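Visitor: Sequence and predicted model, in that order:
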Amino acid sequence: MALAIALVGLALGSVLFHFLSPWYFTPIASNWGAIDTTIAITFWVTGIVFVAVSFFMAWALVRYRHRAGARAAYEPENKKLEWWLLVLTGVGVAAMLAPGLVVWAEVVQVPKNAQVVEVLAQQWHWSYRLPGKDGKLATVHSRFVNDGNPFGINPADPNGGDDVLLSTAEVHVPVGQPVKLLLRSKDVLHNFAVAQLRVKMDMVPGLVTYAWFTPTRTGSYDLLCEELCGVGHFAMRGRLVVDEPAAYQAWLDRQQTAAQARARPAADVAAGKAAYAPCAACHGANGEGNVALNAPRLSGHGAWYLERQLRSFKQGLRGTHEKDVFGRMMAPMAATLADDKAVADVAAYVAGLPDAPVPATIKGNVKNGRERYATCASCHGADGRGIMATNAPRLQGMSDWYMATQLKNFRDGVRGGHPQDIYGGQMALVAGMLADDAAIGDILAYINSR
């Protein structure tokens, strides 16, 4: 009797939990309401079967419980019962499968007017490519992939000049416009998933998979990799922003094409040298840094990284947290650079300074650090010299005391909390793996050994 009551309680409790629980699907923001309907049908079918079986088992336990002198009746076959089970099972399975087949028929039929967006995944980074005014994407091949050409675009393809290349983890699409996603992976199996849009598709190395959707509501939605792709899988996040058509076009017009990026005027190093003069007071004439002034080494970094950090300070992505004392000191200094050209000039000058690694100041367990650094290596490189394609800066030979401070800032929420600082948010997740200062010291000791 106790077991029968437990079965009934389990069935009723499960039903109540389903209907009363605050955890359910995120509000849909695309045309794929049919997917939710299909899942709801599956819930109803499996839920009814679960309750029916639970109640039947409870009834059987009570009805056929042990009684002194009672004997079981053996019935090897029951044609009527078998037919009922066959029919009901067939109806239930068909009710679950048929709607899914209907939806799948829609999933594989992409509208002809769909806008194409190519998504490229690699541990643990998203990047995107959009066709230019010609409406065509250039052909790609793995043999063309390198740090300067992360998409592997065929240099001989004339359609590649106006392709828009986004190395940021954020991409925009217009509301109400069908979007076709061409999904590629450079290394391992990944998965493109945006819960609100009901989009989820594997990204297989060597293949181009696809998915499509029509966004119906503007907003900013988290993009997740939902396939275990390595130890840093949890930090592989991006953002898909749905804009009104006018706002989307304005965003698109601000993006550089591949040809524009190649034709970008060279930075004025002389102007950068003059603009760097105030910086030298803290960071040193040769960008060597000064631990007494909490100014890290700058020389040795690529211009692309220095530009991004200066823009982050100027735009308020860094240096705004009340506990980020030295970041708050740096923000007004970055604000003295009037525009992107001034930022590029300073970055180019600093990138050309002598590459003289600074002495190590932190000690730790190199062996433990090697194991922990495995997560970092996919972005920053096995030798810690940074990878431009993954927007990961150089670590080897840089100011270890500064890196220790920043890892603590990431871990403690002082840095990486701004919603637009996507890479900072990613670093905050990774730094959360470092339980204490000793773990940070171990990683930096290993980096210093490279």
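Guide: The structure has been received and is ready for your questions.
Visitor: Please count neighbours and contacts with C-alpha atoms only from this point.
Guide: OK.
Visitor: Check the gap between the closest residue to Asp437 other than its chain neighbours and Gly424 for me.
Guide: Using CA to CA, 6 or more residues apart in numbering and skipping residues adjacent in sequence, the residue nearest Asp437 is Lys408, 7.8 Å away. To Gly424, Lys408 is 13 Å away according to CA to CA, to the nearest Å.
Visitor: ok, now Leu306?
Guide: 14 Å.
Visitor: Comparing these two, which residue is more hemmed in?
Guide: With neighbours defined as other CA atoms under 10 Å, Leu306 and Gly424 compare such that Leu306 has more, 21 against 18.
Visitor: I'd guessed that one sits against Tyr349; true?
Guide: No: applying CA atoms under 8 Å, one finds Leu306 not in contact with Tyr349, separated by 10.4 Å.
Visitor: Can you name the residues that contact Gly92?
Guide: Val45 (CA atoms under 8 Å, 6 or more residues apart in numbering).
Visitor: Now it: which helix or strand?
Guide: helix 79-107 (DSSP states H and E).
Visitor: Now do the buried residues in that helix.
Guide: Buried residues in helix 79-107, counted by 16 or more other CA atoms under 10 Å: 92, 95-96, 99-100, 103, 107.
Visitor: Equivalent analysis for stretch 148-158, please.
Guide: Residues 150-154 are the ones in stretch 148-158 that count as buried (16+ other CA under 10 Å).
Visitor: Is Cys282 within a helix or a strand, and which one?
Guide: helix 269-283.
Visitor: Pull out the buried residues from the following helix or strand past that helix.
Guide: Following helix 269-283 in sequence order, the next helix or strand is helix 303-315 (DSSP H and E). Residues of helix 303-315 classed as buried: 303, 305-307, 309-314 (neighbour count, 16+ other CA under 10 Å).
Visitor: what do you get for stretch 238-256?
Guide: Of all the residues in stretch 238-256, those buried under the rule 16+ other CA under 10 Å are 238-243, 248, 252, 256.
Visitor: and the comparison structure, right after this:
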Amino acid sequence: MIIAGLIILLVIASVLFHLYSPWWTTPIATNWTNIDSTLSLTFWLTGVAFVLVISFLGWCVWRYRHHAGRVAHYEPESGRLEMWLGAITAVGVVFLLAPGLIAWGKFINPPADAATVEIVGQQWAWYYRLPGPDGKLGRADARFVTADNPLGVNPYDPNSKGNLIVNGGDLHLPVNKPVKILLRSIDVIHNFYIPEFRAKMDMLPGSESYFWFTPTKTGTFEILCAAYCGVGHSYMRGNVVIESDDDYQKWIAQQQSFTQARNGAGDRVRAAARGPGED
């Protein structure tokens, strides 16, 4: 009786904790409300299953508790019972997977007017590349990574010359405009994650991944790495600043192009080679 009561008490406490817990999702700041809806549906379905299964367990502990002289009853296999259990489980799995697949399909199909921004992860910092005035990103490859080209941008691609390079610092984006996020990693597996955007994706060395979102609120939101990437993993943080289009254009005007960044790095290298006091 005591064990059965404790099991039912566990069910009640779990439900109350879920309903009144102070730890919940952060306020959403993008268009991905269907991701929140999918999470809520998952909680409700798994929560109902949890209550039913654990309550049944408690009932069984009480109903079939020990009595002097009681003998266990052998029940042979029941094809009908297995069919019902299989069907109910299949329906539950469909209701769990289908909304997620629908959300995923939308998540990786950006609209045609989405601007492209590249995020590059490297132990243990974030780097950003944006299109220049022509709106095109040049190709990139890890083979081109050097001290003056840390993102591995292809210097022979004409579309690369005007690309804007942001080495560290904050990434700025305009509010209410769709953005396609192109992800690359230079070294190990990283994961680009912004909790308020409900957006995250693995970054694999040697490949590209992507998703999109439309920021709906201005403000500063923290970028995290959600994949353990080495001893400095906890320090791999950054910020994305969502602002008005006018403020965004002012920030864009302050950024260096790929060509300017390389020339500046070359000048610094040559100055260091000459040494102080040399012309």
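Guide: That came in fine, so what should we check first? Worth saying up front: this structure is predicted, and the values here are computed from it rather than measured.
Visitor: Could you get me the TM-score between them?
Guide: Once superposed, chain against chain, the TM-score is 0.92 (TM-score structural alignment, normalised by the length of structure 2); 274 aligned residues with a CA RMSD of 2.1 Å.
Visitor: quick one on the thing from earlier: redo the buried residues of helix 303-315 of structure 1 as CSV? Include distance to Ala404 of structure 1.
Guide: CSV is the format used below for these (distance: CA to CA, whole Å):
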residue, distance to Ala404 of structure 1
Ala303, 22
Tyr305, 19
Leu306, 19
Glu307, 22
Gln309, 18
Leu310, 20
Arg311, 22
Ser312, 20
Phe313, 20
Lys314, 23
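Visitor: can you map out the strands along structure 2?
Guide: 115-122, 125-130, 164-167, 171-174, 179-185, 190-194, 199-203, 209-213, 219-225, 237-243, 256-257 (DSSP state E).
Visitor: of all the ones you listed, which lies closest to Phe43 of structure 2?
Guide: Ranking the strands of structure 2 by proximity to Phe43 of structure 2 (CA to CA) places strand 199-203 first, at 18.9 Å.
Visitor: What lines up with Asp148 of structure 2 in structure 1?
Guide: Superposed on structure 1 with TM-score structural alignment, Asp148 of structure 2 falls opposite Gly148.
Visitor: The stretch 301-450 of structure 1: helices as residue ranges?
Guide: Here the stretch 301-450 of structure 1 has its helices, by DSSP state H, counting those that start in this stretch, at 303-315, 325-335, 340-351, 366-380, 400-411, 422-431, 437-449.
Visitor: so who does the closest residue to Trp126 of structure 1 other than its chain neighbours touch?
Guide: Excluding the flanking residues, the one nearest Trp126 of structure 1 by CA to CA, 6+ apart is Ala169, at 5.1 Å. By CA under 8 Å, 6+ apart, the residues touching Ala169 of structure 1 are 125-128, 237-239, 422-423.
Visitor: Please repeat the previous calculation with a cut-off of 6 Å.
Guide: 126-127, 238 (CA atoms under 6 Å, 6 or more residues apart in numbering).
Visitor: With respect to Asn113 of structure 1, which of these is nearest?
Guide: Of these, the one sitting nearest to Asn113 of structure 1 (CA to CA) turns out to be Ser127, at 23.1 Å.
Visitor: got the residue ranges for the helices in the stretch 1-150 of structure 1?
Guide: Under DSSP H, counting those that start in this stretch, the stretch 1-150 of structure 1 gives helices at 2-20, 33-63, 79-107.
Visitor: what angle sits between the last one and strand 209-213?
Guide: Same thing as helix 79-107 of structure 1. Computed by axes from the mean of the first three to the mean of the last three CA atoms, to 10 degrees, the angle separating helix 79-107 of structure 1 from strand 209-213 equals 90 degrees.
Visitor: Helix 79-107 of structure 1 vs structure 2, average offset?
Guide: In the superposition with structure 2, the average deviation recorded for helix 79-107 of structure 1 is 1.6 Å (mean CA distance after the TM-score superposition for structure 1).
Visitor: Next, the angle from that helix to strand 199-203.
Guide: Relative orientation of helix 79-107 of structure 1 and strand 199-203, computed by the same axes, to 10 degrees: 80 degrees.
Visitor: just how off-centre is helix 79-107 of structure 1 within its chain?
Guide: 37 Å (CA atoms, centre = their mean, to the nearest Å).
Visitor: what does the longest one give?
Guide: Using CA atoms, centre = their mean, we find the averaged C-alpha position of helix 33-63 of structure 1 to lie 36 Å away from the chain's own average C-alpha position.
Visitor: what about it, how far off from structure 2?
Guide: Counting by mean CA distance after the TM-score superposition for structure 1, helix 33-63 of structure 1 comes out at 0.8 Å.
Visitor: Any buried residues in that helix, and which?
Guide: For helix 33-63 of structure 1, a neighbour-count test (16+ other CA under 10 Å) marks 34-35, 38, 41-42, 45, 47, 51, 54-55, 57-59, 61 as buried.
Visitor: Next: stretch 17-32 of structure 2.
Guide: 28-32.
Visitor: That stretch: end-to-end distance?
Guide: End-to-end for stretch 17-32 of structure 2, by CA to CA: 26 Å.
Visitor: gap between it and the chain center?
Guide: Taking mean C-alpha positions (CA atoms, centre = their mean), stretch 17-32 of structure 2 and its chain are 16 Å apart.
Visitor: what does that stretch contact?
Guide: For stretch 17-32 of structure 2, contacts defined as CA under 6 Å, 6+ apart pick out 196-197, 214-217.
Visitor: Neighbour count and distance to Leu224 of structure 2 for these - can I get that in TSV?
Guide: Listed next are those as TSV, based on neighbours: other CA atoms under 10 Å; distance: CA to CA, whole Å:
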residue	neighbour count	distance to Leu224 of structure 2
Glu196	18	11
Phe197	22	12
Thr214	20	19
Pro215	23	17
Thr216	19	20
Lys217	18	19
